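K.L.:
With the input below, show me the fold.
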Amino acid sequence: MKLLICQLRQTRSAWKSSFTTLALIGLLSACDASEKLAPATYDCYVVNDVSRTHPNRAQLQALLDRKVRQGVPGMLLSVRDQAGTEWLGAAGVADLYNQIPLKPCNITRVGSTVKTFTAVTVLMLYDEGLLDLDDLIGKYLPHSLLSKLDNGSTVTIRQLLNHSSGLFNYIQNLQFQTASLNELTKEWSAKELLAYAYGQKAYFAPGTDVRYSNTNYILLGMLIEQITHKPFYAVFEQKLFLPLGLTSTSFAARNPVPRSIIRGYADIYNDLNVIETTYYSGWDYYTADGGLLSNPHDMAVFLHALFGGKLLKASTLQEAMQWEEPSKQEADGFKTAFGLGFFKIETPYGIAYQHSGDAIGYYARMLYFPEKKATVVYATNGNYGRIDPLVSSKEATNEILEAVFK
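P.N.:
Coordinates of the predicted model:
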């Protein structure tokens, strides 16, 4: 794999979907040397790691090694069973320029997986009696903001959580796509991002269908702040990160680009000549629709706590799993239903509750299999172009699950 360390400038493009892919048309210019970093920059450890004695260690490591040979810069994987036995592995590099190997405990960007954390925090506030899921969001947020959003004054908290609001997804505004790609290191505020949804037609009337929209979760972050009078990420820390011991998990607003974060890479040319994109994800540093920093180990701990009944009342968790199916399924994806903050997908290895996430140069996916009470969480420091089919496609997910469950 070759590496181009470049600044992206004067680009014009389109985000092909609200989930993942980036298509750039334009110029790559001003190639610069990356930072000189010592291996100790990426030092980390996991307490009581038993991966070396795990019975499936050989086939799991072989999977990661194969992905790297195919062109993924680096890949992290956690596989955890009902008893809590966990295999942690890594392959590839944390830093191509400095040729530093990836470690299983390294931190990375995990993008929209934060939406599950956001949703769980809202549901915890519901358990505390501080809101009702069928309250209009207008009970908590100002009319001056919501009146600019088609459906904004008529959607409920539940409809924001399960993407049945119909609210326009700001990421799909072509003006936002151009603006964000022309200023890839810009750090955006929530109000700046919401402005790209103002005046845009809703996809459908609230509650009549489901369609993924990042706009929903910006509003939910604002809701958390309005109720608690704290930054939403401080509430994450109070209710989730600290109680669960998620020592490798933080939100980007505290430190947008930690020195120890693994470098991100994007295959812009669709030929595995990747460019470094570590500093190119600034639009979600301060909003609850993205911006999470973590690793597969911590994400697995969170999933087991959630679906093990340690975070929410049993009745609330069941309410979160009242599934809504979209009127149109993605032709090349898993059959999917929408819950409150996560999705149900049908895989060859059983039902899974899951969420995935993207940032420029990063991808992550976390899955919980209720019948097996097992988690599979993986993350990569590369995406787009020829890398996406290797890590985020249905076929890639099935390949990973086959190595885990065969």
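K.L.:
For the rest of this, base every contact and every neighbour count on C-alpha atoms.
P.N.:
Fine.
K.L.:
Run through the helices of the chain in chain order.
P.N.:
Taking DSSP state H to define them, one finds helices in the chain at 57-70, 114-127, 143-146, 157-161, 174-182, 190-194, 214-228, 232-236, 296-307, 314-320, 388-391, 394-405.
K.L.:
contacts for the fourth one?
P.N.:
For helix 157-161, the external contacting residues (Cα atoms under 8 Å, 6 or more residues apart in numbering) are 119, 132-137, 165, 206-207, 216-217, 219-220, 339-341.
K.L.:
The third one now?
P.N.:
Helix 143-146 is contacted by residues 138, 152-153 when judged by Cα under 8 Å, 6+ apart.
K.L.:
again, only using 7 Å
P.N.:
For helix 143-146, contacts defined as Cα atoms under 7 Å, 6 or more residues apart in numbering pick out 152-153.
K.L.:
Also stretch 303-322?
P.N.:
Contacts for stretch 303-322 (Cα under 7 Å, 6+ apart): 124, 127, 339-340, 368.
K.L.:
And it, what's buried?
P.N.:
Judged by neighbour count (16 or more other Cα atoms under 10 Å), stretch 303-322 contains these buried residues: 303-304, 306-307, 311-312, 316-317, 320-321.
K.L.:
Which single one of these is nearest to residue 2?
P.N.:
Among those, residue 303 lies closest to residue 2 (Cα to Cα), at 35.9 Å.
K.L.:
where exactly do the strands run in the stretch 301-406 of the chain?
P.N.:
336-338, 343-347, 350-359, 362-369, 374-380, 382-383 (DSSP state E, counting those that start in this stretch).
K.L.:
Would you reformat those strands as JSON lines and include distance to residue 259 and mean neighbour count?
P.N.:
What follows is the strands of the stretch 301-406 of the chain, written out as JSON lines (distance: least, Cα to Cα, whole Å; neighbours: other Cα atoms under 10 Å):
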{"stretch": "strand 336-338", "distance to residue 259": "36", "mean neighbour count": "22"}
{"stretch": "strand 343-347", "distance to residue 259": "33", "mean neighbour count": "19"}
{"stretch": "strand 350-359", "distance to residue 259": "17", "mean neighbour count": "22"}
{"stretch": "strand 362-369", "distance to residue 259": "16", "mean neighbour count": "25"}
{"stretch": "strand 374-380", "distance to residue 259": "18", "mean neighbour count": "27"}
{"stretch": "strand 382-383", "distance to residue 259": "18", "mean neighbour count": "31"}
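K.L.:
to compare against the first, here's another:
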Amino acid sequence: MPLRPMPSRGVVVSPVLRKAALVAACLAALAPATASAEAGALPAAPDDRTLQSEIDAFVRSEGGPPGVIAVLRDGGKSRVLRAGVADVRTGREPRPHDHMRIASVAKAFSGAVALTLVNSGDLALDDTLRERLPRLPRAWGSVTLRQLLNHTSGLPDYTEAPSFRDAVTADPRRHFDSRRLLDHVVDQPLNFKPGSRYRYSNSDNIAVALMAEAVTGTTYERLLAELVYRPLGLRDTTLPQGYRLPEPYLHGYDVSGPGEPEDISEVLSASGVWASGGIVSTPADLSRFIRGYAGGELYGGKVVREQRRWVKGASEPAGPGRNTAGLGIFRYATRCGAVLGHTGNFPGYTQLAAATPDGRRSLTFSVTTQINKTLAPEQLKRLRAIEEDFVCAVLKKGR
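P.N.:
As a prediction, this is how the structure comes out:
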């Protein structure tokens, strides 16, 4: 959503309106970007001292995030590396139990709900929108749950719709009816024949959540609690409707201006991204989630095998190494080996959560500014290089 603020022409613009324009520009990354899934030549796996040096330098760099926190897990052992601050005003350091917006890593949670329901027989991967959500346009009817989960559906992305962008620009904190977000694109045809190609779309995971609600008669929020949070022991993860974050939290910043970083942690209502990007969690909870999710703890081996049928496609923003897409999950093939997970970015935040296929080893890597191909292509390249080094450290492989 590449919106940019209009010149004021001498009119005094309020702080709220400035933030609205800023958020509209930042939301460009919620829509898919045309970018290669490949990264350039990257350095080999470093030790913790070198990893620390990398994130320290990243925070100090021009356009770098005010804060970084990475949690690396190997079985029952955990280590935390951090740089910069969680709050520019107080100088407090980032901590594993700080709340944060996990952005599109929320799509992995909708994948977890859907695949758990597939495992129980309540849903099937070949169920169509026509069967489960008949109120949606007939032209979308042949789209299957499988195609929604691996972004081959062809659904138009509602975050690109002028009506949605205008609403966010006018009032970033407005409360959307999350279950009507697809109304912004109901007059549009599919972008391509379902299953014929890959295109990342935020509409996909909204439809996944609606399908889950339709077959269970239960709210998506309750399904998350019963099928994901409780089994995986997540105690600090929620899907809010408003713009507030629970204390304590990692503050998210815009660093594009010439002055001090601007705190935009609570500028945007989560109701407008819902199942596609609205979840709030902590590095500690996210670490527990990705180990269980990537490791297949929530459903049987047959569903895991279907989940790991890879197609060409990158997450948004692209993760480390070569990206391929599965059902609600991506495979990141690095020089040191492959991990499974998801990335995400949201105004003020960029995320990576990944784990080995057995769920034993994991990495969560959180930065407190939005980095993507559209807003900060050079910083994204650098971020992916750092992420790959951290993956190599998790896999304990080097030169």
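K.L.:
Buried ones among the contacts of helix 157-161 of structure 1?
P.N.:
Using 16+ other Cα under 10 Å, the buried ones in those are 119, 133, 136-137, 165, 206-207, 216-217, 219-220, 339-341.
K.L.:
measure the counterpart of residue 201 of structure 1 in structure 2 to residue 154 of structure 2 for me?
P.N.:
In structure 2, the residue matched to residue 201 of structure 1 (TM-score structural alignment) is residue 189. The spacing between residue 189 of structure 2 and residue 154 of structure 2, counted by Cα to Cα, to the nearest Å, is 9 Å.
K.L.:
ditto for residue 145 of structure 2
P.N.:
12 Å.
K.L.:
The closest residue to residue 283 of structure 1 other than its chain neighbours - how many residues pack around it?
P.N.:
Closest residue to residue 283 of structure 1 apart from its sequence neighbours, by Cα to Cα, 6 or more residues apart in numbering: residue 188 at 4.8 Å. Counted by other Cα atoms under 10 Å, the residues lying close to residue 188 of structure 1 total 16.
K.L.:
swap in residue 73 of structure 2?
P.N.:
Neighbour tally, residue 73 of structure 2, other Cα under 10 Å: 21.
K.L.:
who's in contact with the counterpart of it in structure 1?
P.N.:
Taking TM-score structural alignment, residue 73 of structure 2 has residue 80 as its aligned residue in structure 1. By Cα under 7 Å, 6+ apart, residue 80 of structure 1 lies in contact with 86-87, 374-376.
K.L.:
my read: the residue nearest to residue 283 of structure 1 touches residue 280, true?
P.N.:
No - applying Cα atoms under 7 Å as the test, residue 188 of structure 1 and residue 280 come out as separate, 11.8 Å apart.
K.L.:
quick one: residue 171 of structure 2 and residue 345 of structure 2, what's the gap?
P.N.:
Taking Cα to Cα, one finds residue 171 of structure 2 at 20 Å from residue 345 of structure 2.
K.L.:
if we can go back for a sec, of the strands of the stretch 301-406 of structure 1, which approaches residue 6 of structure 1 most closely?
P.N.:
strand 382-383 (15.2 Å).
K.L.:
Could you list every helix and strand in contact with that closest one?
P.N.:
The contact analysis (3 or more Cα pairs under 7 Å, 6 or more residues apart in numbering; DSSP states H and E) places strand 382-383 of structure 1 against strand 265-266, strand 362-369.
K.L.:
on average, how far is the last one from the matching bit in structure 2?
P.N.:
Relative to structure 2, and after both are superposed, strand 362-369 of structure 1 has an average distance of 1.6 Å to its aligned residues, where the measure is mean Cα distance after the TM-score superposition for structure 1.
K.L.:
distance of the counterpart of residue 233 of structure 2 in structure 1 from residue 283 of structure 1?
P.N.:
With TM-score structural alignment as the criterion, the equivalent of residue 233 of structure 2 in structure 1 is residue 245. According to Cα to Cα, residue 245 of structure 1 and residue 283 of structure 1 sit 28 Å apart.
K.L.:
Please apply the same query to residue 252 of structure 1.
P.N.:
11 Å.
K.L.:
hmm, back to that, so which of residue 189 and residue 154 of structure 2 has more stuff around it?
P.N.:
The neighbour comparison of residue 189 of structure 2 against residue 154 (other Cα under 10 Å) goes to residue 154, with 25 against 14.
K.L.:
Please list all residues in contact with the alignment partner in structure 1 of that one.
P.N.:
With TM-score structural alignment as the criterion, residue 154 of structure 2 lines up with residue 166 in structure 1. Going by Cα under 7 Å, 6+ apart, residue 166 of structure 1 touches 202-206, 211.
K.L.:
Buried members of those residues into PyMOL, please.
P.N.:
Filtering those down to the buried ones (16+ other Cα under 10 Å) takes a single PyMOL command:
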select buried, resi 202+203+204+206+211
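K.L.:
Distance to residue 406 of structure 1 for the contacts of residue 166 of structure 1 - can I get that in JSON lines?
P.N.:
Shown next, in JSON lines, are these (distance: Cα to Cα, whole Å):
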{"residue": "202", "distance to residue 406 of structure 1": "44"}
{"residue": "203", "distance to residue 406 of structure 1": "41"}
{"residue": "204", "distance to residue 406 of structure 1": "42"}
{"residue": "205", "distance to residue 406 of structure 1": "44"}
{"residue": "206", "distance to residue 406 of structure 1": "42"}
{"residue": "211", "distance to residue 406 of structure 1": "33"}
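K.L.:
Which of the contacts of residue 166 of structure 1 sits closest to residue 383 of structure 1?
P.N.:
Set against residue 383 of structure 1, the nearest of the contacts of residue 166 of structure 1 by Cα to Cα is residue 211 (23.3 Å).
K.L.:
Please report the distance of that closest one from residue 204 of structure 1.
P.N.:
Counting by Cα to Cα, the gap from residue 211 of structure 1 to residue 204 of structure 1 is 9 Å.
K.L.:
ditto for residue 252 of structure 1
P.N.:
32 Å.
K.L.:
State the number of residues packed around the aligned residue in structure 2 for residue 288 of structure 1.
P.N.:
When structure 2 is aligned by TM-score structural alignment, the residue opposite residue 288 of structure 1 is residue 275. By the other Cα under 10 Å criterion, the neighbourhood of residue 275 of structure 2 contains 32 residues.
K.L.:
I'd guessed residue 275 of structure 2 sits against residue 204; true?
P.N.:
No - taking contacts as Cα under 7 Å, residue 275 of structure 2 lies outside contact range of residue 204: 9.5 Å.
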